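In: what's the 3D shape of this:
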Amino acid sequence: MIRIIIAEDQKLLRGTLSSLLSMEDDIEVVAEAENGKVAWEVIRQHQPDVCLLDIEIPFISGLEIAEKLRQEGCSAKIIIVTTFARPGYLQKAMALKVDGYLLKDEPIDFLINAIRKVMAGERVISTDLAAVLFLKEENPLTERETEVLRLSRLGLSTMEIAKQLFLTNGTVRNYLSLAIQKLGVETRQQATEKAYEQGWIS
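Out: Next up is the predicted model:
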């Protein structure tokens, strides 16, 4: 029996997945989680064979959970599910050696087969996601530029970013200007959106 936990913040989708997977003779859904904190708790509690993780669940993302599991040497198979084919996310997932990386709009049979394949030691990636690997754009931003854009996307002003990062307002403006230039856009908002779409900030 393949024991699975499902971490997905959309209640309807989570319930549907649980019901459909539970209909399989060799699959048992041992727990569900609506956010990353709950997911981490139930993974520790149930020690599942497979962790089915939405990439953008609240509090702790699916990728962050995957990273924590890898650091702890957890033997559970990890399948990440996502709505968008963001190259940066895919690169992070591949670096973490997740066992599956699937789009949410795949047929349920594809997911079921993917679960069985990863249990057999295979890696499964949705075709559309695999194509993104060949189109990936390298992140041109420095760590500090990335952090400034991340805080900007959260709605912080230049002054608030400067205070949080212990920088001057001028230094923050310089980082934003460099990021805008490197990303080939015209505004701070366009820079944050492009970095987000590429998966370089969350």
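
In: hey, let's count contacts and neighbours off CA atoms from now on
Out: Will do.

In: quick check: the gap between Glu145 and Asp49.
Out: To Asp49, Glu145 is 39 Å away according to C-alpha to C-alpha, to the nearest Å.

In: between the two, who's got more neighbours?
Out: A side-by-side neighbour count of Glu145 and Asp49, using other C-alpha atoms under 10 Å, places Asp49 first with 22 against 18.

In: mind listing what the more buried one touches?
Out: Contact analysis of Asp49 by C-alpha atoms under 8 Å, 6 or more residues apart in numbering lists 2-4, 75-77, 119.

In: please give the structure of this sequence too, so both can be compared:
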Amino acid sequence: MIRILLAERAPLLRGALVAFFGGVKDLDVVGAIDSGEQVLRTALYRRPDVALIDIGLPGLDGFATARELREELPECRTVLMTSRCRTGDLRRAAAARAAGLVLKDTSPSELVDAIRRVATGERVVDPDLAFSELGSAESPLTEREIEVLSLASRGASAAQIAEDLFLTIGTVRNHLSRINRKVGARNRIHAIRIAEEAGWL
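Out: You can find the predicted model right below:
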């Protein structure tokens, strides 16, 4: 039996997946949650074999959640789900050490197959996502700069970013200035838009 932790923001899809997996004899959903902050706590308690995580979770996004889960519970394999092909997603999934990346509109049988393969130690990537990655530009940003910009994209102030990342406000401002220079942005908002369109966020 493969124990699954499901983290999906949309209640309708989350409920549909729980119902669907309930009819598959070798799959058992041990938790179904709607935010990244709940994933690690639930995983440590429920001990799933596979975590199926929406990359667009509110708060802590799927990539950050996958990275945290990999560090704290390495025996749990993560499959990330996305609703569209976006350049950079595959690179970010690999950086988070996820075992799989699939589109939400994949067929039910393909999703079950991906979960089973990941549970046995394989890696699974949707072909459309792999091809979209071939034409993507390499991010010029460091992992820390991406963390800073990701928090900024969710409306965090320099002070809030400093508090969340245990940095000084001056260091955060330096990071934001460096990000603007690297991506050729006029300001923080412009940098966020450039990074999102390139798939770096």
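
In: helices - which of the contacts of Asp49 of structure 1 land there?
Out: Met119 (DSSP state H).

In: if you map the contacts of Asp49 of structure 1 onto structure 2, which are still there?
Out: Contacts conserved in structure 2 for these, counting by both residues aligned by TM-score structural alignment, their matches' C-alpha atoms under 8 Å: 2-4, 75-77, 119.

In: out of the contacts of Asp49 of structure 1, which are buried?
Out: Buried residues within the contacts of Asp49 of structure 1, defined by neighbour count using 16 or more other C-alpha atoms under 10 Å: 2-4, 76-77, 119.

In: show me where structure 2 has strands.
Out: Along structure 2, the segments classed as strands by DSSP state E run 2-7, 27-33, 50-54, 77-82, 100-103, 124-125.

In: between those, which one is closest to Ala191 of structure 2.
Out: Checking those against Ala191 of structure 2 by C-alpha to C-alpha gives strand 77-82 as the closest, at 22.6 Å.

In: so which elements touch the closest one?
Out: For strand 77-82 of structure 2, the contact count by 3 or more C-alpha pairs under 8 Å, 6 or more residues apart in numbering; DSSP states H and E identifies strand 50-54, helix 62-72, strand 100-103, helix 108-119 as packing neighbours.

In: try 7 Å
Out: Helices and strands touching strand 77-82 of structure 2, as assessed by 3 or more C-alpha pairs under 7 Å, 6 or more residues apart in numbering; DSSP states H and E, comprise strand 50-54, strand 100-103.

In: now distance to Arg154 of structure 2 too, for those strands, in a markdown table please.
Out: A markdown table is the format used below for these (distance: least, C-alpha to C-alpha, whole Å):
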| stretch | distance to Arg154 of structure 2 |
| --- | --- |
| strand 50-54 | 17 |
| strand 100-103 | 23 |
